[in-house]
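Asks: what follows is a predicted structure for the sequence shown.
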Amino acid sequence: MTTEVRVPTLGESVTEATVATWFKQPGDAVAADEMLCELETDKVTVEVPAPAAGTMGEIVAKEGDTVGVDALLATIEAGEGAAPKKEEKSEAKAEAPAASGGSDTSGDSIDVMVPTLGESVSEATVSTWFKKVGDSVAADEMLCELETDKVSVEVPAPAAGTLTEIIADEGATVQAGGKLAVMASGDGAAAAAPAKSEDAPAAPAASGGSGKDVENAPSAQKAMAEKGLSPDQVQGSGRDGRVMKEDVAKAAAAAASAPAASSAPAQAPRAPVSADDASREERVKMTRLRQTIAKRLKDSQNTAAMLTTYNEVDMTEVMALRNEYKDEFLKKHGVKLGFMSFFTKACCHALKEVPEVNAEIDGTDIVYKNFVHMGIATGTPTGLVVPVIRDADSMGFAAIEKAIGEKGARARDGKLSMAEMQGGTFTISNGGVYGSLMSSPILNPPQSGILGMHKIQQRPMVVNGEIVARPMMYLALSYDHRIVDGKGAVTFLVRVKEALEDPRRLLMDL
C-alpha cells in the first residue's frame, strides 16, 4: 500500500512554499508523525510529518523546488521497515524509568509534548511553568503556558503522576510537536522525582562546557551555507543556543552593515546612561505577541498609503434609544445593550455603499468582500488583539452584543484561538473606553479601513440657532489611499454619522 505525502495548509493567503530540507531519503524507515521534510514560505517554516509508518518511497519534490498547497511531495510504502525502530524506542522507554528510579516498580514515563499551535505557527516560547520537578499533578492540570506571536497556549498534564524532568525551561523556544517535560505515572512516580532532583546539580556543569553540540535548525544550516557564514559567526536564539533561520538573517545583515558603519560616524543605538540611572532601569524582553504587534503596525505604515479623515457624531439619539430599551433588552436577550452594536451595524450599513473600504489589495488585484467580518480591537494585559465577528452584517443587535462580550472575555483570559483572529475585513477600535478624545488608528493589514471611536463628551453645539450642550464623539477613519479615494472615505464616515444620529435609518436601510 502506498501513502502519499502532500503539502499541508500553509496559512491564510499563503499558496506556495519551497522545499528546504529532506530529513529522510528513499529506503529509510519512517515512523508515523516523524518529520520528513521542511518547507519554507515567505512567512513561516513548516515541518511535514509522515502520515503513516513505513519505508520512504519516491521523493517527488526535490530540495529547492517550489510546491503549491496539496501538491505531492513524496510517497511512503507500507512495510515492516519502521517496526524495529518503534520496538527499540519502546524498549528504551521501558528501561528509562528503571534506570532513573532504580527499581522495576517505577511508573511509566510520559512525555509532555508541545500541542498543535495553530495554522502557520511552528514554534512558541515557554513563558511560565506552573509546576516544578517533583510536584504531583492531576490529569489535565495546567503544567505550563506557551506564548506564540498570536496567542497564549496552556499545556495540560496528559495524565496524573509526578513531574520528573523539565526539558524546556522558561524562555526556551520550542517547536510544534517538541518535548517539554517528562512525567512518571503509577506508584513509582514519587520515587522517580528525588532521583532526578539529585542529578540536577550536574546539569549546569555539563552546559557550562565550551563545546556546542546543539543541532541547529536545518533551514538555518542551509541559509548559513548560502551566505557563507560559519556557526561561530551566528548567535543562536533557539533553545540551548540553537541557531534559527532568522538568526542567520540578522548575522548576514550585521555583516553587510559593518563596512558602512566603519566609514560613517558610529551612532549609538541608545543614549549613554549614567551608572546611577542604569541601576534604576529594568530591562524586560518583549513577548512574542508584543514583537508581532510592533512588526505588524510598522509594516502597515510602510506598506499602505494610510490617511485619516475625521468627523463628529451627536450621540443624543443613540443614548436615548439605549436608555429606553436597555432593561427590556437585557431581560429578553440576557445581554446588555451597549454602543458597540450600534457602531457595528452603522459600519456594516456604510460598507455596503462604499465597498472599497471593505476590500483589500492582493498584488495587482482588488478583492471586494461581499460580507463583513468585523474585527473588534481589544486591549488585554499582554497586548492588543483583534477578535473577529464573522458575518456581522447578517446579525442583529443581540447577537452582536453577545459575540462582542464572549470574544472580549476570551481575549482577556488569553483563550482566543488563531482562527478567531483571522479573516477580518474591517476593524473598529474604541479608544474612548480609556478616555481618548481623538486619535488616528493604524490599519490592520490587509484591511483597507479602521474606524476609531472616542470619548463621549458634552460640548456646546448650535442646534436650530441655539447653543445647547450635546454628547459628542469624534470619529476617525484611517484608510488605504491606494484603493480608497477621499470621496469614498468621507462618504463612509458621513453614512456612519447619519445612522448614529438617526438610528431609524438603519431600519429603513437609508
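Replies: Structure's in. What do you need? Residues are numbered from 1 along each chain as shown.

Asks: going by C-alpha atoms from here, please, whenever you check contacts or count neighbours.
Replies: Fine.

Asks: just give me the neighbour total for Ser436.
Replies: Neighbours of Ser436 under the rule other C-alpha atoms under 10 Å: 14.

Asks: who's in contact with the closest residue to His454 other than its chain neighbours?
Replies: Closest residue in space to His454, ignoring its immediate chain neighbours: Gly432 at 3.7 Å, by C-alpha to C-alpha, 6 or more residues apart in numbering. Going by C-alpha atoms under 8 Å, 6 or more residues apart in numbering, Gly432 touches Met453, His454, Lys455, Ile456.

Asks: and the last one, what does it touch?
Replies: Just to be clear, that refers to Ile456. Residues near Ile456 by C-alpha under 8 Å, 6+ apart: Met315, Gly432, Leu437, Pro471, Met472, Met473, Tyr474.

Asks: look at the second one and give its secondary structure.
Replies: Which is Gly432. Assigned by DSSP: H, G, I helix; E, B strand; the rest coil, the conformation of Gly432 is helix.

Asks: who wins for neighbours among the contacts of Ile456?
Replies: Met473 (22 neighbours).

Asks: here's the one I want to compare it with:
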Amino acid sequence: MSTEVRVPTLGESVTEATVATWFKKPGDAVSADEMLCELETDKVTVEVPAPAAGTLGDIVANEGDTVGVDALLATIEEGEGAKPAPKSEKAEAPKEEAPVESAGGETVDIMVPALGESVSEATVSTWFKKVGDSVAADEMLCELETDKVSVEVPAPSAGTITEILADEGETVSAGGKLGVLSSSGAAPAKSASKDAPAAESEAPAKAGDKDVEDAPSAKKMMAEAGLKPEDVKGSGRDGRVMKEDVQAAISASKSASAPSSTPAPASVPRAPVAADDEAREERVKMTRLRQTIARRLKDAQNTAAMLTTYNEVDMTAVMDLRNEYKDLFQKKHGIKLGFMSFFVKACCHALKEVPEVNAEIDGTDIIYKNYVHMGVAVGTPNGLVVPVVRDADQMSFHRIEGTINDMGKRARDGKLSMAEMQGGSFTISNGGVYGSLMSSPILNPPQSGILGMHKIQERPMVVDGEIKIRPMMYLALSYDHRIVDGKGAVTFLVRVKEALEDPRRLLMDL
C-alpha cells in the first residue's frame, strides 16, 4: 500500500508552484514529517513534508516542473525498505536520540505549531522559561514572531524543560523542534552540558565558514545565474543565503551593468558617521512584521498602477444622528456607536455600484467579488495590521462596531489569527485618529481599492448661499488604475460622500 505526496495549499490566490529541489530520491527511507522537497511560488517557498513513514517510491513531478494545488508529487511505500537510511538521516540521528538518553525518563518534544497559510517560518522572539524550569501543561513557554502575527507556544504537558534547541533570535520552520520537555520532573544537567562541548568544538571548525547551509532554492538559483556564494550577502540566520538574497544580487548586477548616471539607492553605502554620533545611535534589527510591511507596500507601488482621487464630506448629518442615538444604541447593544460603522456601510453601498473597486487582477483575469470582506487597518506597537470583517455588507451597525472593536483590541494585543487577516476585498484606513488631515493610502495587494479617512476639522463652508462652520473630513481613494477607471473611482467616492451626508440613502438603498 502506498501513500500519496501531494501539493499542499499554497496560499490565497496562488494556484501553482515550481518544484525547486528534491531532498530525497526514489528508494530513500523517510520518516513522517521529514522534508521531501521544496516548492517555489511567486510569493513564498513551501516545504513539503512526508505524510507518513516509509520508502520514497516514484517521483511524479521532477525539479523544474510546474504543479497545481493538490497535484501528485510522489508516492511513499509502506515499510522502512531494504535500503539503509540516507546520509542526512544518519547525521541527524544522534541529535534526535540525545535528548531521550539524557532525560532518563519520558520526554516530550516542544514543536513549532502551525503558523498559518503561506507562512513557513518564524523567529523565536522570547523564551519565558529556561532549562531546568518546571512547567504546567499549557503554560506559555515561548513566543514566536512571524511576518504577520505573534504565536505563543504552550507546554504540551507538565514537566521540566531539559533542552532548548532554538534560542531567541533564531529562525525556525513550521513543524520544527524548539526544545525537549521531561515529564519525569527532574531536569538532567547532562543534556545542556553534553551539547555545550559539542557546540564549542564545532565553532573553531566553522569559524571561517557559515554555521548553516544556504537555502536549497538559493543554491539552485545561484547555480543558474552563475553566482558564487561569496557574491551574495546572506540575510538569514548566521548569514544563511536565502532565495531573496540571490534575487537581490541578480538585480544589483543587472543595475550595475545597465548604463545609468544615477546609482540605485540600495547600492549607495551609508555615509560616514562621526564617532560621537555613532555612539549615540542605536541599531535595531527590523521585526519580521516590519520587513513584511515594507516589502508589501513597495510591491504595491511596483505592481499596481496606483492613483489617488480626493473629495471631502460634511460630517454634520452623521454626527447629529450619532449624538441622537448613541445612548440608546449603547443601552441596547452594549457597545458605543462610532463613525466606522457608517463608513463601512457607505463603502459597501458604493461597492455595489462600482464593483471593479472590489475586484482583483489574477494574471489576465479580473475576479469580481459578490461579497465585501472589509479590511480595517489597525496601528499596533509592532506595526500596521489589517484584520478583515467578513461579509460586512450583510452586517448591522452594531455587529460591525462590535467586530471592529474586538478585532482592534486583539490586534493591539497580538492575538489575531492568520485567518482573520486574510481574504479582504477592500480596505479602510483611518489616519484621522492620529491627527492626519490628508494623505494618500497605499493599496493592500491584491486589492484594487483603499479608502483613507482623516481628521474631522471645522471649516467655513458655503451652505445655501450662506457661510457656515461645518465639520469636514477629507476622503482619499487610492485605486489600481489597471482595472478601475477614473470615472469609476470618482463615482465610488461621490457615492460614499452622498451616503454620509444623507445617511437615509443607506436605508433606502439610493
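Replies: Here it is on my side, so go on. Model, not experiment: these values are computed from the prediction.

Asks: quick check: TM-score for this pair?
Replies: Scored against TM-score structural alignment, normalised by the length of the first structure, the superposed chains reach a TM-score of 0.90; 503 aligned residues with a C-alpha RMSD of 2.9 Å.

Asks: the closest residue to Arg412 of the first structure other than its chain neighbours: neighbour count?
Replies: Nearest in space to Arg412 of the first structure, with sequence neighbours left out and distances taken as C-alpha to C-alpha, 6+ apart, is Thr380 at 5.0 Å. Residues lying near Thr380 of the first structure (other C-alpha under 10 Å) number 15.

Asks: so who does the residue positioned nearest the centre of the second structure touch?
Replies: When C-alpha atoms, centre = their mean is applied to the second structure, the residue found nearest the centroid is Lys148 (3.5 Å). For Lys148 of the second structure, the contact set (C-alpha under 8 Å, 6+ apart) comprises Arg288, Leu289, Thr292, Val385, Met418.

Asks: need those in CSV (columns: secondary structure and neighbour count).
Replies: Below are the contacts of Lys148 of the second structure laid out as CSV (DSSP: H, G, I helix; E, B strand; the rest coil; neighbours: other C-alpha atoms under 10 Å):
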residue, secondary structure, neighbour count
Arg288, helix, 18
Leu289, helix, 19
Thr292, helix, 15
Val385, strand, 22
Met418, coil, 17
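
Asks: which of those residues lies closest to Gly11 of the second structure?
Replies: Nearest to Gly11 of the second structure among the contacts of Lys148 of the second structure is Met418, at 11.4 Å by C-alpha to C-alpha.

Asks: wait, the closest one touches Glu117, no?
Replies: Yes - counting by C-alpha atoms under 8 Å, Met418 of the second structure does reach Glu117; the two are 7.2 Å apart.

Asks: quick one, strands of the stretch 201-350 of the first structure?
Replies: 306-314 (DSSP state E, counting those that start in this stretch).

Asks: so where do the helices sit in it?
Replies: When assigned using DSSP state H, counting those that start in this stretch, the helices of the stretch 201-350 of the first structure occupy the ranges 202-207, 218-227, 245-263, 275-278, 288-303, 316-333, 340-353.

Asks: tilt between the last one and helix 316-333?
Replies: Looking back up the chat, that one is helix 340-353 of the first structure. Interaxial angle of helix 340-353 of the first structure relative to helix 316-333 (axes from the mean of the first three to the mean of the last three C-alpha atoms, to 10 degrees): 110 degrees.

Asks: is it true that Thr3 of the first structure touches Leu72?
Replies: No - contact criterion C-alpha under 8 Å: Thr3 of the first structure and Leu72 do not qualify, at 10.6 Å.

Asks: what are the buried residues along stretch 60-79 of the second structure?
Replies: Residues Ala61, Asn62, Thr66, Val67, Gly68, Ala71, Leu72, Leu73, Ala74, Thr75, Ile76, Glu77 are the ones in stretch 60-79 of the second structure that count as buried (16 or more other C-alpha atoms under 10 Å).
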